[in-house]
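# Sequence unavailable; structure follows:
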């Protein structure tokens, strides 16, 4: 992961004209009010790993990254899910390091809330979110990105639930002991592992939401068969706009999600939003491989490639297209926000560059004819509904 200041990222990647284009988005007072006066949940923000990699006090304004408290307040964000992200590699998988890192990242979030109790509080229930919203405190919920820290032991599921984790992304960019990954051509399990199937059932029982982002299509459909409660895709977008990109969801998967009662939280990263941005990474990787073979790879290869091949940033309007498609296909009750802020580097769309910009999204929804009640569902009510159902099922079982 690479983090730069917003201004530096824009200046380098876009140039001054495009910085102006970012500023051209002006949310109305109504859009700002809708963002600030309702529960706004973003189910995927990578602050924990960002500040583990290089410390920032996000309770204050920061020069780096996409999130800090002042910008979040400006944007109306009051209930971010902080991602307990565990890298997908053999160094971590099955060797105790995943478990250790996950606990360290949770410690950091607890410490953040402890140091700034007037700003943050940990939230591990819908009731916490609602109470802290009324009290004017930003809720820090937690989701685990990559189930590697479970390490094949159901007791670790209970441990992380007790520590406040409320969803688990079953795998990340490589298949693990739970599930195949959409990025990994080695389909070791042809979906979920035997332990993964057991884990899904137990996650339902304990009240841990199942996150189907990152997993393979086969694993997704197996989760749909097993889960007795709605699931989430915490930070995914649509394959309709990125053909061949399995990391995103196709229309058949969306229809299965509707039947399950779940919600897809739209990822803002440009490579998730448009095929042009997605293909840019493929072209860069191919060029890097060719440079390696010829012995011409340089340490600043990506910067040099980007200078010759400007990155095709997505736009706010294209993010809205994803939301529109979900709504038209499966209904307003099944879509929300999972930006991936602090997780996609400087690839964010024009108009949605950091957590201060949610009112721009709200304005776009207003401009497209969404009602206030529809927008409230997208901002947070849909996610709260799914979370409540998970809580109710666990209480009954």
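In hand now; what should we look at? Source: prediction; values computed, not measured.

# For the rest of this, base every contact and every neighbour count on C-alpha atoms.
Fine.

# for the stretch 251-397 of the chain, what spans make up the strands?
263-266, 335-337 (DSSP state E, counting those that start in this stretch).

# which non-adjacent residue is nearest residue 199?
Sequence neighbours aside, residue 154 is the residue nearest to residue 199 in space, at 7.0 Å (criterion: C-alpha to C-alpha, 6 or more residues apart in numbering).

# And for the one you found, the neighbour number?
Neighbour count for residue 154, taken as other C-alpha atoms under 10 Å: 14.

# now do residue 259
By other C-alpha under 10 Å, neighbour count at residue 259 equals 12.

# And for the one 5 residues further on?
If you count neighbours by other C-alpha under 10 Å, residue 264 ends up with 30.

# For residue 360, see how far away it is.
20 Å (C-alpha to C-alpha, to the nearest Å).

# Could you report the separation of residue 133 from residue 165?
Using C-alpha to C-alpha, residue 133 is found at 19 Å from residue 165.

# who has more neighbours, these two?
residue 165 (25 against 18).

# What is the subsequent helix or strand relative to the helix or strand hosting residue 132?
Element membership for residue 132, per DSSP states H and E: helix 126-134. Next helix or strand after helix 126-134 toward the C-terminus (DSSP H and E): strand 138-145.

# Does anything pack onto that next one? Which helices or strands?
strand 79-85, helix 97-115, strand 120-122, helix 126-134, strand 165-169 (3 or more C-alpha pairs under 8 Å, 6 or more residues apart in numbering; DSSP states H and E).

# which one of these lies closest to residue 318?
Proximity to residue 318, assessed across the helices and strands packed on strand 138-145 by C-alpha to C-alpha, is greatest for strand 79-85 (22.8 Å).

# now the angle from the closest one to strand 165-169?
Using axes from the mean of the first three to the mean of the last three C-alpha atoms, to 10 degrees, the inter-axis angle of strand 79-85 relative to strand 165-169 is 60 degrees.

# List of residues touching strand 79-85?
Applying C-alpha atoms under 8 Å, 6 or more residues apart in numbering, the external contacts of strand 79-85 come out as 39-49, 102, 105-106, 129, 138-146.

# Of the strands of the stretch 251-397 of the chain, which is nearest residue 32?
strand 335-337 (16.3 Å).

# Okay, one more to line up with it:
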């Protein structure tokens, strides 16, 4: 490889590294120039062209990577991709892949590098919907509000006058301390506490009508809610976008603080906790499209987000919009994710072209159930909303596992009405 050939390869490798989620910064232009000089010097001394060796000498220690990431492996992969010479231009690839995929043969595997996509609740990509497919209609405001009432109501129960939740009040004698009812002219209804009234009458010996007790309710408590949207290969983006828009609007109208996550084999925070519906609906982030679904990872990440940015006194909820088909599990640093070092690349360890299956669905399901149980122990409820069946022939949601996941997380599982 001549000096003129090495420079474009280094530029493509640098672009690959700068776009990788495990690379926080780098490589700099100075690092690329140093790599070019080392390459030329090695070629002059040894008579061999070895750009990879020069890159491994100069680049790994100049990359600022996430904890647990292997800088050497990232550089090796970047060079392997860059040496294919594919430009980011539309049109068919030499290997027959589509506009978003580049297939790179490496020893014992086929590396498929997928170009990142921008995700937001507003707008949509035609490639996401597929040819001839219109964007999915959203739920009506009434339908979305009814779904939310059903899914998150257990965490939004009103407080009674002594500040206790209904559960604590039922376990204590707090209801006995409620003040006697006082009705004024024009009052047509009264919020009567039957339990407190009966107990007060039993103690005093007077008729219950003379010992009426009421419960003074405060306004419904607001929640901190994480709305997590499955954007994996088994879920069409247009199929879930309308549903997510309706849920986001309903959550914003309720006054809850809402965070938006998009997930497949990796998790992307599209919008942090906010009460501003415009901020949430207009937020956009680059996602790493992948076919596998890692429910364990998104549940754990949502739990950490809520524990870090939410007060313990607030009720917290995770609402998963997914077809409940987990296929992989684990975290990158544990080496258990679908691809520990390349979260936006699919790797097949079999012969070229053969699909990879690093983890069975059973293992991924058990991991997701354990993650939901961890949320429940922290006081975070997990509910699951499955999209309705896709009339275009999309995959069917696993309602049975969705129900198991919700039970483990102390929440509820429901299926969205209509054909989205």
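Thanks, I have it. This one's a predicted model, so the numbers in the text were calculated from it and none came from an experiment.

# what TM-score do we get after superposing?
Laid over one another, the chains give 0.30 as their TM-score (TM-score structural alignment, normalised by the length of the first structure), with 183 aligned residues with a C-alpha RMSD of 6.4 Å.

# one step back: got the buried residues for the helix holding residue 132 of the first structure?
126, 128-129, 132-133 (16 or more other C-alpha atoms under 10 Å).

# quick check, nearest of these to residue 233 of the first structure?
Nearest member of these to residue 233 of the first structure, counting by C-alpha to C-alpha, is residue 126, at 18.2 Å.

# Name the surrounding residues that touch the helix or strand harbouring residue 285 of the second structure.
Assigned by DSSP H and E, residue 285 of the second structure falls within strand 284-287. Residues outside strand 284-287 of the second structure that contact it (C-alpha under 8 Å, 6+ apart) are 116-121, 262-263, 267-271.

# how about 6 Å then?
116-120, 270 (C-alpha atoms under 6 Å, 6 or more residues apart in numbering).

# Which residue, other than its chain neighbours, is closest to residue 110 of the first structure?
Per C-alpha to C-alpha, 6+ apart, closest to residue 110 of the first structure is residue 122, 6.8 Å.

# mind checking how far that neighbour is from residue 165 of the first structure?
From residue 122 of the first structure to residue 165 of the first structure the distance is 10 Å (C-alpha to C-alpha).

# three-state assignment of residue 210 of the first structure?
Following DSSP: H, G, I helix; E, B strand; the rest coil, residue 210 of the first structure is assigned to strand.

# To what extent is it buried, counted in neighbours?
27.

# how close does it sit to residue 111 of the first structure?
In terms of C-alpha to C-alpha, residue 210 of the first structure sits 26 Å off from residue 111 of the first structure.

# repeat for residue 141 of the first structure
14 Å.

# re earlier: what is the orientation angle of the helix holding residue 132 of the first structure with strand 79-85?
120 degrees.

# which one of the strands of the stretch 251-397 of the first structure lies closest to residue 316 of the first structure?
Short answer: strand 263-266, nearest of the strands of the stretch 251-397 of the first structure by C-alpha to C-alpha, at 12.0 Å.

# Let me know the closest of the contacts of strand 284-287 of the second structure to residue 169 of the second structure.
Nearest to residue 169 of the second structure among the contacts of strand 284-287 of the second structure, with distances taken as C-alpha to C-alpha, is residue 270, at 38.8 Å.

# So the closest one is in contact with residue 263, correct?
No. In this structure, residue 270 of the second structure is not within contact of residue 263 by C-alpha atoms under 6 Å, at 9.9 Å.

# between residue 141 and residue 111 of the first structure, who's got more neighbours?
residue 141 (27 against 13).

# ranges for the helices of the stretch 301-420 of the second structure?
361-377, 399-408 (DSSP state H, counting those that start in this stretch).

# got the buried residues for the longest one?
By neighbour count, with 16+ other C-alpha under 10 Å as the criterion, the buried positions of helix 361-377 of the second structure are 361, 364-365, 367-376.

# What of the shortest one?
Of the residues in helix 399-408 of the second structure, those scored as buried under the neighbour-count criterion (16+ other C-alpha under 10 Å) are 399, 401-408.

# Could you list the residues in contact with that helix?
324, 369, 372-373, 382-383, 412-413.

# Dump the residues you listed into a markdown table; add distance to residue 9 of the second structure as well.
Formatted as a markdown table, these follow (distance: C-alpha to C-alpha, whole Å):
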| residue | distance to residue 9 of the second structure |
| --- | --- |
| 324 | 41 |
| 369 | 45 |
| 372 | 45 |
| 373 | 48 |
| 382 | 47 |
| 383 | 47 |
| 412 | 52 |
| 413 | 50 |
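
# State the pair within those residues that is farthest apart.
Going by C-alpha to C-alpha, the pair spanning those furthest: 324 and 373, at 16.1 Å.

# which element is residue 32 of the first structure on?
Going by DSSP H and E, residue 32 of the first structure is part of helix 29-36.

# Quick check: next helix or strand after that helix?
Downstream of helix 29-36 of the first structure (by DSSP H and E), the next one is strand 41-45.

# Which secondary structure elements does that following strand sit against?
Strand 41-45 of the first structure makes packing contacts with strand 79-85 when contacts are defined by 3 or more C-alpha pairs under 6 Å, 6 or more residues apart in numbering; DSSP states H and E.

# buried stuff in the host helix or strand of residue 77 of the second structure?
Assigned by DSSP H and E, residue 77 of the second structure falls within helix 71-82. Buried residues in helix 71-82 of the second structure, counted by 16+ other C-alpha under 10 Å: 71-72, 74-82.

# Next SSE downstream of it?
Next along from helix 71-82 of the second structure, by DSSP H and E: strand 101-106.

# ok, residues contacting that next one?
Against strand 101-106 of the second structure from outside (C-alpha under 6 Å, 6+ apart): 110-114.

# Can you tell me which of the residues you listed is nearest residue 238 of the second structure?
Using C-alpha to C-alpha, these come closest to residue 238 of the second structure at residue 114, 19.3 Å.

# tally of neighbours for that closest one?
Neighbour number of residue 114 of the second structure under other C-alpha under 10 Å is 19.

# What sits closest to it if chain neighbours are left out?
For residue 114 of the second structure, the closest residue by C-alpha to C-alpha, 6+ apart turns out to be residue 101, at 4.6 Å.

# before we move on, what about residue 362 of the first structure?
residue 31 is the one closest to residue 362 of the first structure (C-alpha to C-alpha, 6+ apart), at 5.4 Å.
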